[in-house]
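A.B. asks: Sequence and predicted model, in that order:
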Amino acid sequence: MFFMPYPAKLSAEAVLDAAQRLLEHSGPDALTMRALADALGVRPSSLYRHFSSREVLLRALGDQAALNLKDQVLDAAEGLAPRAALLAAAQAYLAYTRTHPHLYALLLTKENDLPLEHLQHSPGKILWNTLLLLIGRLSGDPDDTDHAVAFWTFLHGFASLEAAGTFGQSGPKRGFEVGLEALFNHMEEVGQAGKS
């Protein structure tokens, strides 16, 4: 194997890109610093110049996943009326969980050890605020945490059940649409009540 001499033309972005490819192709157990170094043609020690540990690398991948998901949700919702925008966002969210299951799992990693100031500006918080914005447009409450929690819980629960094969061969039928319709109807009812 050929090892690039130091200083290598190796950026944090290149490491993240290679890590994402390895993760998505082979799963989280295959993403070791040694395997990643092999994929990049460098010594493992070169990676630690950009990421101090595998855990830090995984967190960076999770942060990137949150921002990518936020972009997909916003792109899907762009230019649509509030209810249609939220439906498009939900469909984009579910499509992301199907296409990037390993990255999605990292996105949901708990961040207990992060300082509060980091959490307030973290990619996960940015994703949350994006969903909150779309929900607020439908319900009329820009800080509609109750509906945002219900919406995200529904999306994650559905995605998890689907990924686990819990729906079986018959599939979920129209369960996804029925659940969203009920949520959206309630959001609209609350919004209308707030206007009267």
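C.D. replies: Structure's in. What do you need? Nothing here was measured: the structure is a model prediction, and the numbers come from that model.
A.B. asks: Only C-alpha atoms from now on, for both contacts and neighbour counts.
C.D. replies: OK.
A.B. asks: Would you mind giving the secondary structure of the residue nearest the centre of the chain?
C.D. replies: By C-alpha atoms, centre = their mean, the mean C-alpha position of the chain lies nearest to residue 66, the distance being 3.8 Å. Assigned with DSSP: H, G, I helix; E, B strand; the rest coil, residue 66 falls in the helix class.
A.B. asks: got a list of what it touches?
C.D. replies: 104, 107, 123, 124, 126, 127 (C-alpha atoms under 8 Å, 6 or more residues apart in numbering).
A.B. asks: let's bring in a second one:
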Amino acid sequence: MQKFTVHIGQAAPLRASNVDTDQIIPVRFLTRLTKAGYGQDLFADWRDDPGFVLNRPPYDRATILVAGTDFGTGSSREGAVYALADFGFRAIIAPRFGDIFTGNAHQNGLLPVVVPAPVVEHLWDLLDREPTSPVAVDLVAREVRADGVECRFDVPEAVRDRLLAGLDDIGTTLRHTGDIAAYEARRRPALPTTTRRTGRGAGDP
């Protein structure tokens, strides 16, 4: 998983709230066996509209999405995160996220950033007025920065440590393979054993 420290990039203003996972990736596109390739179907039903924000430059190259409240609600489909990451997004900024979406995002290196609604409104206005104005998401300092914006955000310390190191749960576990092997070696003698019976005993056919 790619490390997340400080990301500075093009942001896209998605002026929509209650964006659920079926809007992010409609269920009919959940046919792949890998995480790759979902980006082409991100917001598929909305991208039929030429005026949709991600169809317009420079927003079509965005790596940060600025959305309204309750982003990623609805079903638990991890494909929503796959689609956003495969499109190229590294961070999503919104006032509130779906809980399961947040967990899925953390496991795949996508950072959900919770900021107050007025900060989102400011970023929307900034990006409408100056589309190429850079936005910084700094996980080291736990801060979002842009022209006229300097806002702290919270993230659980364990999640932050994993993202800074580029580790999901499996990667975190593999850092302790030596301890795991030592534990298994210690407990093996205490495990129950069976005696393999050879030959026939009384009552055997």
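C.D. replies: Right, received. Where do you want to start? Keep in mind the model is a prediction, meaning the values are calculated, not measured.
A.B. asks: And the TM-score between these chains?
C.D. replies: In this superposition the chains share a TM-score of 0.33, using TM-score structural alignment, normalised by the length of the first structure; 106 aligned residues with a C-alpha RMSD of 5.1 Å.
A.B. asks: Farthest-apart pair in the contacts of residue 66 of the first structure, please.
C.D. replies: 104 and 126 (15.3 Å; C-alpha to C-alpha).
A.B. asks: between the two, who's got more neighbours?
C.D. replies: Higher neighbour count among residue 104 of the first structure and residue 126: residue 104, with 21 against 17, using other C-alpha atoms under 10 Å.
A.B. asks: Assign a three-state SS to the more buried one, would you?
C.D. replies: helix.
A.B. asks: Skip the chain neighbours and tell me the closest residue to residue 119 of the second structure.
C.D. replies: Nearest residue to residue 119 of the second structure in three dimensions, chain neighbours excluded: residue 149, at 7.3 Å (C-alpha to C-alpha, 6 or more residues apart in numbering).
A.B. asks: what separates the one you found from residue 14 of the second structure, distance-wise?
C.D. replies: Separation of residue 149 of the second structure from residue 14 of the second structure (C-alpha to C-alpha, to the nearest Å): 18 Å.
A.B. asks: Also residue 164 of the second structure?
C.D. replies: 27 Å.
A.B. asks: next one: residue 81 of the second structure
C.D. replies: Residue 81 of the second structure sits 16 Å away from residue 14 of the second structure, going by C-alpha to C-alpha.
A.B. asks: helix/strand/coil for residue 92 of the second structure?
C.D. replies: strand.
A.B. asks: what's near enough to touch it?
C.D. replies: Residue 92 of the second structure touches 64, 65, 66, 67, 110, 111, 112, 113, counting by C-alpha under 8 Å, 6+ apart.
A.B. asks: 7 Å - rerun?
C.D. replies: Contacts for residue 92 of the second structure (C-alpha atoms under 7 Å, 6 or more residues apart in numbering) come out as 64, 65, 66, 111, 112, 113.
A.B. asks: Give me the buried subset of the residues you listed.
C.D. replies: 64, 65, 66, 111, 112, 113 (16 or more other C-alpha atoms under 10 Å).
A.B. asks: nearest to residue 184 of the second structure, of the residues you listed?
C.D. replies: The closest of those, once distances to residue 184 of the second structure are taken by C-alpha to C-alpha, is residue 111, at 35.2 Å.
A.B. asks: Thought residue 105 was touching the closest one, still the case?
C.D. replies: Yes: counting by C-alpha atoms under 7 Å, residue 111 of the second structure touches residue 105, with 6.3 Å between them.
A.B. asks: Next, work out how far apart residue 163 of the second structure and residue 181 of the second structure are.
C.D. replies: Separation of residue 163 of the second structure from residue 181 of the second structure (C-alpha to C-alpha) stands at 26 Å.
A.B. asks: more neighbours, these two?
C.D. replies: residue 163 (23 against 10).
A.B. asks: Would you mark the buried spots in the longest helix belonging to the second structure?
C.D. replies: Taking DSSP state H as the criterion, the second structure has its longest helix at helix 117-129. By neighbour count on 16+ other C-alpha under 10 Å, the buried set for helix 117-129 of the second structure is 119, 120, 121, 123, 124, 126, 127.
A.B. asks: what's the closest of those residues to residue 171 of the second structure?
C.D. replies: So of the buried residues of helix 117-129 of the second structure, ranked by how close each gets to residue 171 of the second structure (C-alpha to C-alpha), first place is residue 120, at 33.2 Å.
A.B. asks: now that closest one: how far from residue 169 of the second structure?
C.D. replies: Distance from residue 120 of the second structure to residue 169 of the second structure, by C-alpha to C-alpha: 31 Å.
A.B. asks: Check residue 187 of the second structure too.
C.D. replies: Going from residue 187 of the second structure to residue 169 of the second structure by C-alpha to C-alpha gives 24 Å.
A.B. asks: These two: which has the busier surroundings?
C.D. replies: Of the pair residue 187 of the second structure and residue 169, residue 169 is the one with more neighbours under other C-alpha under 10 Å, namely 12 against 9.
A.B. asks: The more buried one: what's its closest spatial neighbour, skipping adjacent residues?
C.D. replies: Counting by C-alpha to C-alpha, 6+ apart, the residue nearest residue 169 of the second structure is residue 107, at 7.1 Å.
A.B. asks: same deal with residue 191 of the first structure?
C.D. replies: Take residue 191 of the first structure and drop its neighbours on the chain: the residue closest to it by C-alpha to C-alpha, 6+ apart is residue 139, 4.3 Å away.
A.B. asks: Between the two ends of stretch 86-106 of the second structure, how far is it?
C.D. replies: 15 Å.
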